[in-house]
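A.B. asks: this is the structure alone, sequence omitted:
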């Protein structure tokens, strides 16, 4: 069966799209742009293959689909901006095989203007075709929340902004096969800015509660109780919770140097969130000191080293910096994570605890960095000599909470 859709980039954005497409009965070709491929269990891969998914290393198949969606990752580069090298590679590969009447959609997180000013010239030059006349071009922000069982591609509205009204409608026709609701933006720049706003909204609000965590600790106030009470307000408030830092693939953008208008609030949020691993280590050292122990030589167990609960993804996880700073203080660091079989920091393997309760009982300090579903926090709070909970997962009074 020939593929109807090509998903270019099978990382955190492309893989969920490919899964949703084959679940909707759309024959899908998956083409990787680099080493990053999302985690798939053998059972999941077999299920996708049985429904019409075809992984491909030969780009020839890209010229035989009606819709091509570029989902290449755009990590932060050495200059602090988004690295578009994988988007560029995907565009060049697709352009050489692009046929008239194909719908091309970009889902990668990018700055406003990228679809028109960066992607469009690559596609037109490589294909000899003109966007908006010979093929459709649109942007649709990826709204993936890995591990979220309540909000799936099917029940999450999809925003689309096309180069022309016809481009928008062509992209809308495709996404209407996957989702219950399609929202049409005025154009690709508006759709790109939707992604920008949504990502920055998350980071700014996490920064606020992270600062509140430090303030409440200094004041002797239970922040977690404050949040519990505040989220009962039915309007004007949305609950966010603090943590040891912010990870994941959604990179906040302050647009410094872009149109001469930096987003000062986002810059500050990045600074606040970036300081959280250091704050966690400061709290850890203070706790050890209060109990007559020095960080130097202390046995510290880190629980959960992924960026999000119940996932194996370590992209941007604050656990790395927490481990590095503890090691710099002379602590002996080990870890436990049911989703991570081995873990290295600064190219050195970190010892993995096989028996969770025994390791917690043996450690001078246990730090919960990520609350995986399998962790029994009540049991851990009893077994651990000293427990620092950065996620507010333990019962009140059972541990020291961030």
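C.D. replies: Okay, I see it. Fair warning: this is a prediction, and the values are worked out from it, not measured in the lab.

A.B. asks: only C-alpha atoms from now on, for both contacts and neighbour counts.
C.D. replies: OK.

A.B. asks: I'd like the distance between the nearest residue to residue 97 once chain neighbours are set aside and residue 5.
C.D. replies: Using Cα to Cα, 6 or more residues apart in numbering and skipping residues adjacent in sequence, the residue nearest residue 97 is residue 63, 4.7 Å away. Plainly put, residue 63 is 10 Å away from residue 5 if you go by Cα to Cα, to the nearest Å.

A.B. asks: okay, those two: which has more neighbours?
C.D. replies: The residue with more neighbours, out of residue 63 and residue 5, is residue 5; 25 against 18, by other Cα atoms under 10 Å.

A.B. asks: that one against residue 70, yeah?
C.D. replies: No: because the distance of 10.9 Å does not satisfy Cα atoms under 8 Å, residue 5 is recorded as not touching residue 70.

A.B. asks: who touches stretch 356-372?
C.D. replies: Applying Cα atoms under 8 Å, 6 or more residues apart in numbering, the set of residues contacting stretch 356-372 from outside is 243-244, 284, 288, 298-310, 319, 336, 353, 380, 383-391, 393.

A.B. asks: as a check, name the ranges of all helices in the chain.
C.D. replies: 14-23, 42-50, 85-95, 114, 120-127, 165-175, 188-219, 223-230, 264-274, 276-290, 319-328, 356-362, 377-383 (DSSP state H).

A.B. asks: and the fifth one, what's buried?
C.D. replies: In terms of neighbour count (16 or more other Cα atoms under 10 Å), helix 120-127 has its buried residues at 120, 122, 123, 124, 126, 127.

A.B. asks: quick check, nearest of those to residue 259?
C.D. replies: residue 120 (19.9 Å; Cα to Cα).

A.B. asks: how near is the closest one to residue 101?
C.D. replies: 15 Å.

A.B. asks: also residue 198?
C.D. replies: According to Cα to Cα, residue 198 and residue 101 sit 31 Å apart.

A.B. asks: equivalent analysis for residue 122, please.
C.D. replies: Where residue 101 is concerned, residue 122 sits at a distance of 17 Å (Cα to Cα).

A.B. asks: try residue 117
C.D. replies: Distance, residue 117 to residue 101, using Cα to Cα: 21 Å.

A.B. asks: count of residues packed around the residue nearest to residue 90 when sequence neighbours are not counted?
C.D. replies: Using Cα to Cα, 6+ apart and skipping the chain neighbours, the partner closest in space to residue 90 is residue 33 (6.2 Å). The local packing of residue 33 (other Cα under 10 Å) involves 24 other residues.

A.B. asks: with the one 4 residues further on instead?
C.D. replies: For residue 37, the neighbour count with other Cα under 10 Å is 15.

A.B. asks: which residues touch the nearest residue to it once chain neighbours are set aside?
C.D. replies: Closest residue to residue 37 in three dimensions, ignoring its sequence neighbours and counting by Cα to Cα, 6+ apart: residue 11, at 4.4 Å. If a contact means Cα under 8 Å, 6+ apart, then residue 11 has 36, 37, 38, 71, 72, 73 as its contacts.

A.B. asks: does the last one touch residue 85 like I think?
C.D. replies: No: at 9.0 Å, residue 73 does not count as touching residue 85 under the criterion of Cα under 8 Å.

A.B. asks: okay, now the one to match up with it:
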């Protein structure tokens, strides 16, 4: 059974099913298709399926031509989960958000497993890439496999391999980012390593699925804690009349023992604001209180309110109330030059502005229309920028420093400019305030 699947992978006959066609699933499908495997994409969104099958990319940093090339090479997207039976390997790339109590929400994972459970068969490999707590593969996925009468390591192969996508990063791609893999058994790990080695340059095997699950959490907790430190230092530096960006840049010249992290209006993306709380939740099962992780989360979550406080102070100095003020949010994606809105701190700032009674607009060429989101909604379209448009707002708040903004024009025409990204560091002007 093992040798049949290994041979099928080695000669690229194995059909790979990608479950969840989003910011992780599409680049993964693209890479697997690129090396010659037949790839089937499965998703619950009829709109997403139609886009992909018509050769259109739903993600800004993946061009339409790339999707069209996938289609021409045999890639197909479908909502028919019974076709999971066709696949020799199934890779789950669905969201794992938090619920309103900041507890793990695995409903997308379990819904996916419910959909494919009747079609699991001997000789398949199942890999979970969605971020989750240590133990999820064993506690949640394994019962589906055993209930199907299959035995991992003998006639079925179960692995966990955390996604490491960084949308819009020009320096690293799916192929070049090392892939951590943990197996339910040694045989599972062996087959999983063979699969990922077929399209990823470097595979990093670890001792278990639990270890692989913890790796992903550590990576993002490391970033969350250090960004939290940078954000707290920003508040302290501002009170002391110091420019935190100057301080971080100078500290970064030390060739050892320091890694620069920069502050902002909060943290965004699907990973850093969410993943740490998967561990804090699981740690409570062991009687542990992860204070350091939770403190960083609290600091980062409070940054939108800090931005609002700085805006209120700057408006007050101009005898202007935030209530009724026209405010333009510059950049609403969670990071530079992408269209990814997941957990974007810009949205939280916009919601605070609305709560305070401000009249809110936004400008972001990456997000021409404010998208449908599970918890946030604005009936807005991106505003085109010009000197007259900029001058028409009481305040302009730079939240995401996209490279296509004309920063000089914005600075020269804004009545009040709140800079949360240090784009105007070192510049002194009466209309610039930092937050």
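C.D. replies: Received it, and whenever you're ready, just let me know what you need. Remember, it's a predicted structure, so these values are computed and weren't measured experimentally.

A.B. asks: do you know how far residue 76 of structure 2 is from residue 41 of structure 2?
C.D. replies: Computed with Cα to Cα, the distance linking residue 76 of structure 2 and residue 41 of structure 2 is 6 Å.

A.B. asks: of the two, who's got more company?
C.D. replies: In terms of neighbours (other Cα under 10 Å), residue 41 is the more surrounded of residue 76 of structure 2 and residue 41; the figures are 26 against 18.

A.B. asks: what's the more buried one aligned with over in structure 1?
C.D. replies: Applying TM-score structural alignment, one finds that residue 41 of structure 2 aligns to residue 30 in structure 1.

A.B. asks: ditto for residue 217 of structure 2
C.D. replies: Looks like residue 217 of structure 2 aligns to residue 196 there (TM-score structural alignment).

A.B. asks: and the gap between its match and residue 368 of structure 1?
C.D. replies: Residue 196 of structure 1 is 30 Å from residue 368 of structure 1, where distance means Cα to Cα.

A.B. asks: more neighbours, the two?
C.D. replies: In this view residue 196 of structure 1 and residue 368 are compared by other Cα under 10 Å, and residue 368 has more residues nearby, 28 against 22.

A.B. asks: state the distance from the counterpart of the more buried one in structure 2 to residue 133 of structure 2.
C.D. replies: The criterion is TM-score structural alignment: under it, residue 368 of structure 1 has residue 398 as its aligned partner in structure 2. Distance of residue 398 of structure 2 to residue 133 of structure 2, given as Cα to Cα: 35 Å.

A.B. asks: about what we covered before: residue 117 and residue 101 of structure 1: which is more packed in?
C.D. replies: Comparing residue 117 of structure 1 with residue 101 by other Cα under 10 Å, the one with more neighbours is residue 101, at 16 against 10.

A.B. asks: give me the range in structure 2 that stretch 290-298 of structure 1 lines up against.
C.D. replies: Per the alignment by TM-score structural alignment, stretch 290-298 of structure 1 matches residues 317-325 in structure 2.

A.B. asks: returning to what we had before: from the contacts of residue 11 of structure 1, pick the one nearest residue 17 of structure 1.
C.D. replies: Checking these one by one against residue 17 of structure 1 (Cα to Cα), the nearest turns out to be residue 71, at 8.9 Å.

A.B. asks: got the contact list for the closest one?
C.D. replies: Shown here is residue 71 of structure 1, whose contacts under the criterion Cα under 8 Å, 6+ apart are 7, 8, 9, 10, 11, 13, 14, 87, 106, 107, 108.

A.B. asks: what's the closest of those to residue 238 of structure 1?
C.D. replies: The nearest one, if we look at these relative to residue 238 of structure 1 and count by Cα to Cα, is residue 13, at 25.4 Å.

A.B. asks: how about that closest one, nearest residue that isn't a chain neighbour?
C.D. replies: With Cα to Cα, 6+ apart as the measure, residue 71 is the residue that lies nearest to residue 13 of structure 1, at 5.6 Å, once sequence neighbours are left out.

A.B. asks: burial count for the counterpart of residue 434 of structure 2 in structure 1?
C.D. replies: Residue correspondence to structure 1 (TM-score structural alignment): residue 434 of structure 2 is matched to residue 401. Counted with other Cα under 10 Å, residues neighbouring residue 401 of structure 1 total 23.

A.B. asks: burial of the closest residue to residue 401 of structure 1 other than its chain neighbours, as a residue count?
C.D. replies: Closest residue to residue 401 of structure 1 apart from its sequence neighbours, by Cα to Cα, 6+ apart: residue 389 at 4.6 Å. As a burial measure, the neighbour count of residue 389 of structure 1 was computed by other Cα under 10 Å and equals 25.

A.B. asks: corresponding residue for residue 389 of structure 1 in structure 2?
C.D. replies: Taking TM-score structural alignment as the criterion, the aligned counterpart of residue 389 of structure 1 in structure 2 is residue 419.

A.B. asks: if I read this right, that match contacts residue 427, doesn't it?
C.D. replies: No: with contact defined as Cα under 8 Å, residue 419 of structure 2 does not count as touching residue 427 (11.0 Å).

A.B. asks: how about residues contacting the match of stretch 290-298 of structure 1?
C.D. replies: Applying Cα under 8 Å, 6+ apart, the set of residues contacting stretch 317-325 of structure 2 is 311, 312, 315, 353, 356, 357, 358, 359, 393, 394, 395.

A.B. asks: so who does whatever residue of structure 1 lines up with residue 335 of structure 2 touch?
C.D. replies: Across the two structures, residue 335 of structure 2 finds its equivalent in residue 308 of structure 1, going by TM-score structural alignment. The contact partners of residue 308 of structure 1, by Cα under 8 Å, 6+ apart, come to 247, 248, 314, 370.

A.B. asks: same thing with residue 212 of structure 2?
C.D. replies: Taking Cα under 8 Å, 6+ apart, one finds 134, 160, 161, 162, 180, 181, 182, 206 in contact with residue 212 of structure 2.

A.B. asks: show me the contacts for the aligned residue in structure 1 for the first one.
C.D. replies: This points to residue 134 of structure 2. By TM-score structural alignment, residue 134 of structure 2 lines up with residue 112 in structure 1. Residue 112 of structure 1 makes contact with 188, 189, 190, 192, 193, 196, according to Cα under 8 Å, 6+ apart.

A.B. asks: now the fourth one: closest residue in space that isn't a chain neighbour?
C.D. replies: Right, residue 192 of structure 1. In space, and not counting its chain neighbours, residue 192 of structure 1 is closest to residue 112: 5.1 Å by Cα to Cα, 6+ apart.
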